[in-house]
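**Student:** from the sequence below, what's the structure:
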Amino acid sequence: MQIYKVGGAVRDRLLGKPVTDIDWVVVGATTEEMLAKGFRPVGADFPVFLHPKSGEEYALARTERKSGRGYGGFTFHASPEVTLEEDLIRRDLTINAMAEDDQQNLTDPYHGQRDLEARLLRHVSPAFAEDPLRVLRVARFAARYAGLGFTVAPETLELMRQLSESGELEALTAERSWKEISRALMEDQPRVFIEVLRECGALKVLMPEVDALFGVPQPEAHHPEIDTGVHTLSVLEQAARHKQPLTVRWACLLHDLGKGLTPEEEWPRHIAHEHKGLKLIKAVNERFKAPKDCQELALLVGEYHTHGHRALELKPSTLLELLQSFDVYRRPQRFEEFIAACEMDARGRKGLEQRSYPQADYLRGAANAARTVAVQPLLEKGFKGPELGEAIKRERLKALKAYKDAASA
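**Tutor:** All right, here's what the predicted structure looks like:
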């Protein structure tokens, strides 16, 4: 029995990056031997075991062959005869197909170290094209390591293009796709993820609503970058730069989908794009089964981001409707995330990345003004039921009028 550290742990150590997760491969062992040593089995598809003390995952060396469509369409074979090289060849990228023993002796049959130095994301073998999930994984690694100068090797991009055209991407489950998308959006350069997907034709298959934004012009006075797709990537870039959470990044990606529906004869104006985009945002949300908080914020930002930009001009009644829509009294964090998404949208424009956004503090102040309305005095006056609701609304409107007057003074 020989045990090797494999994959990301080896790659990140060689890159000088912190190692978080460690994967282990066991060569020359049987399931019975692992159990005898106290390892606990997990995973129904292939033999993976948890270490009795550390809880880390140890997998028996295995081979695989394509037996069906999609990410799960593989038959695995694990036995003591499977070599380390045979196990490594089934991995996606050369930089993930290295192993080292407990003395840090490197096993690198597919030249991963060379590709690390050349800053290349290159597939290990033609079997790469058997797994459609790898298109998303490579795009995610491109986003993660773009800052270090990594790019996708042309021959790997070509395989990704073939996969995108093959229909295999449609076989991916929503859960697997979302796992890769959500991780990629939280990388330092998530715009690279979208760019790589677009370059290989996968964006058109997975998110045609986002792909449709490229080439759609906007008024230059508000959008010096003009192209709606470029603007969307810039907004996403700002969200990453300002360390926004996943909910905000997802909303930033989807906020302008309605502009993809504008007839060409109406370009570069996009009248009512906020409302038109809601059905598209809903479709993308459902396609990937995004978590509820991501879905809700994306829809709210899509519908109201223009209100955010025009906050200082809004009538007190419109401002109150906006606050009610977000339920700012019980869900203050969601309104904060909306403000953040609006600010990223305002900054995601060529040459305006450093612009101030006074709307943010104004909106926060409005929410606080509405929240200060006390319910108890109204109860004491005898209001109840629907009448109480109307009385609270009147008092909040009064508070917002006073707030607006004070802010304008």
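**Student:** all contacts plus neighbour counts: C-alpha atoms, from now on.
**Tutor:** Fine.
**Student:** show me where this protein has its strands.
**Tutor:** In the chain, the strands defined using DSSP state E lie at 2-6, 23-27, 40-42, 48-50, 57-60, 62-66, 74-78, 99-100, 106-107, 120-121, 151-152.
**Student:** OK, contacts around Leu236?
**Tutor:** Contacts here follow Cα atoms under 8 Å, 6 or more residues apart in numbering; on that basis Leu236 touches Pro190, Arg191, Arg249, Cys252, Leu253, Met344, Gly348.
**Student:** one more to put side by side:
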Amino acid sequence: MSTDQTYLVGGAVRDELIGRRNNDRDWVVVGTTPEAMTEAGYRAVGRGFPVFLHPKTGEEYALARAERKTAPGYHGFAVDFDPSVTLEADLSRRDLTINAMARAADGTLIDPFGGHDDLEAGILRHVSLAFTEDPVRLLRVARYAAALAPYGFRIAAETQQLMASMTSDGEIDALVPERVWAETRRALATDEPSVFFYTLRQVGALARLFPELDALFGVPQPVRYHPEIDAGVHTLLVLDQTAQADNPVDCRFAALCHDFGKARTPHAQRPGHAGHEMAGEPLAKALAERLRVPKQTRDLAGLAARWHTHLHRFTKLQANTALDMLEAADALRRPERLESMIAICRADVRGRLGMEQRTYPQAEIARHALAAAQSVDTSAIAATPGLEGPAIGDAVRQKRMDAIAEVLRHPEHLHSHAGGPATTSMDAP
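**Tutor:** Reported below is the predicted structural model:
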């Protein structure tokens, strides 16, 4: 296998040209066979088509291939990886022109579809009409729009039209939950994840894939607390706040779900949203289950929907309600769950126009309340003469409530740590 038949392709070439970090490098090999790759020491890992791992670097090397659509969905392809398949034929099956470039071993840039020009212009443009044959590409372009938003990229009008047609024609309905979640998870991890969801909304796909989120757009909120008014806009502002804080994907997904219940508020009660927490919890869990997200991600989404306003109003809670929240989060055993809730709630109060720098003193108070509850000596209570069975649990709970009540009675003692007064205008949702 000669080096002049091996090319660096795709995202590695694209990101090198725009100065974006990319640790994943993919290669295409032209004019060879699976047998020759194996003999050269490469390890086969591909299922539908031959992909091999380099024996030293572990990087992926794929045989040049051509594809032909044979059935609906993204599994309906016949793949040809004969040695006669050219590099240009391989590049022509890719989604965007900026991903259809290659670099030869001598450094020569191979760009048969104008990817370099689109890269300089900041345009995400499809390579050919074959783009519409794979519904995953709709999600991938939305994800690229989010990932490259800091570089000023936008989707070409004709590509956006194709994406809209893929939605209206029903091609998007062939997507399976695992693929939707895989692309969503990667989009959530970008610096501007809101762009992913705005893009899907522009092409009609948000209502099909994320109806709980789509339903929030046009739902009003009290302008006193939400200058942005629209609940959908607020939700995506919150999401971007979690990204700016570099919160993990679990928190970002929970932020996306935290206000789903507002879409269920009767029109006569709007712009107020009393009870949206209870209404939102099953919606958050339903989306998570439909996408088959990991259990910890699903649990945090439901937790955020149900309890976020309790954390906002923490200093006004009764001790038993504060303990209910901590127990619902399993925070006494897993204090990191409270930290996740704090991250989501801090993003919630900052995801409002003109309030991006708000402090969140409730965080420090909730931490102290948790520490106080954790300090209760459960072993000593269990050893109390005359206490047995459920009475032990009741006594432990009472002691924890007493400890939390003491913290809530004197929140002013925490001002120096919290960065401001405990009670703020953000007590309201």
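**Student:** re the thing from before, turn the contacts of Leu236 of the first structure into JSON lines, including distance to Glu33 of the first structure.
**Tutor:** Below are those laid out as JSON lines (distance: Cα to Cα, whole Å):
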{"residue": "Pro190", "distance to Glu33 of the first structure": "43"}
{"residue": "Arg191", "distance to Glu33 of the first structure": "46"}
{"residue": "Arg249", "distance to Glu33 of the first structure": "46"}
{"residue": "Cys252", "distance to Glu33 of the first structure": "51"}
{"residue": "Leu253", "distance to Glu33 of the first structure": "49"}
{"residue": "Met344", "distance to Glu33 of the first structure": "55"}
{"residue": "Gly348", "distance to Glu33 of the first structure": "57"}
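**Student:** and those residues, which of them are buried?
**Tutor:** Pro190, Arg191, Arg249, Cys252, Leu253, Met344, Gly348 (16 or more other Cα atoms under 10 Å).
**Student:** for Ala171 of the first structure, see how far away the equivalent of Leu209 of the second structure over in the first structure is.
**Tutor:** By TM-score structural alignment, Leu209 of the second structure lines up with Leu206 in the first structure. For Leu206 of the first structure, the distance to Ala171 of the first structure (Cα to Cα, to the nearest Å) stands at 11 Å.
**Student:** equivalent analysis for Ala340 of the first structure, please.
**Tutor:** Per Cα to Cα, Ala340 of the first structure is found 35 Å from Ala171 of the first structure.
**Student:** ditto for Ala346 of the first structure
**Tutor:** According to Cα to Cα, Ala346 of the first structure and Ala171 of the first structure sit 37 Å apart.
**Student:** of the two, who's got more company?
**Tutor:** Ala346 (23 against 15; other Cα atoms under 10 Å).
**Student:** which position in the second structure aligns with that one?
**Tutor:** In the second structure, the residue paired with Ala346 of the first structure is Val349, using TM-score structural alignment.
**Student:** repeat for His309 of the first structure
**Tutor:** Using TM-score structural alignment to pair residues, one finds that His309 of the first structure aligns to His312 in the second structure.
**Student:** again, but for Arg249 of the first structure
**Tutor:** Match for Arg249 of the first structure (TM-score structural alignment): Arg252.
**Student:** contacts only, for that match.
**Tutor:** Arg252 of the second structure is in contact with Leu188, Leu239, Thr242, Ala243, Ile344, counting by Cα under 8 Å, 6+ apart.
**Student:** roughly how far apart are it and Gly46 of the second structure?
**Tutor:** 32 Å.
**Student:** separation between the match of Leu209 of the second structure and Val248 of the first structure?
**Tutor:** Separation of Leu206 of the first structure from Val248 of the first structure (Cα to Cα): 20 Å.
**Student:** mean shift between the top helix by length along the first structure and the second structure?
**Tutor:** Secondary structure of the first structure per DSSP state H: the longest helix is helix 385-408. For helix 385-408 of the first structure, the mean deviation from the second structure after alignment is 1.6 Å (mean Cα distance after the TM-score superposition for the first structure).
**Student:** may I see the buried residues of that helix?
**Tutor:** For helix 385-408 of the first structure, the neighbour count (16+ other Cα under 10 Å) marks 388, 391-393, 395-401, 403-404 as buried.
**Student:** the counterpart of Thr107 of the first structure in the second structure: neighbour count?
**Tutor:** Matched by TM-score structural alignment, Thr107 of the first structure corresponds to Ile110 in the second structure. Other residues within reach of Ile110 of the second structure, judged by other Cα under 10 Å, total 20.
**Student:** next one: Gly58 of the second structure
**Tutor:** Residues near Gly58 of the second structure, counting by other Cα under 10 Å, number 12.
**Student:** alignment lookup: it to the first structure.
**Tutor:** Aligned partner of Gly58 of the second structure by TM-score structural alignment: Gly55.
**Student:** in contact with Ala395 of the second structure, which residues are there?
**Tutor:** So Ala395 of the second structure contacts Ile381 (Cα under 8 Å, 6+ apart).
**Student:** if I look at the counterpart of Gly16 of the first structure in the second structure, how far off is Tyr360 of the second structure?
**Tutor:** In the second structure, the residue matched to Gly16 of the first structure (TM-score structural alignment) is Gly19. Using Cα to Cα, one gets 36 Å for the distance from Gly19 of the second structure to Tyr360 of the second structure.
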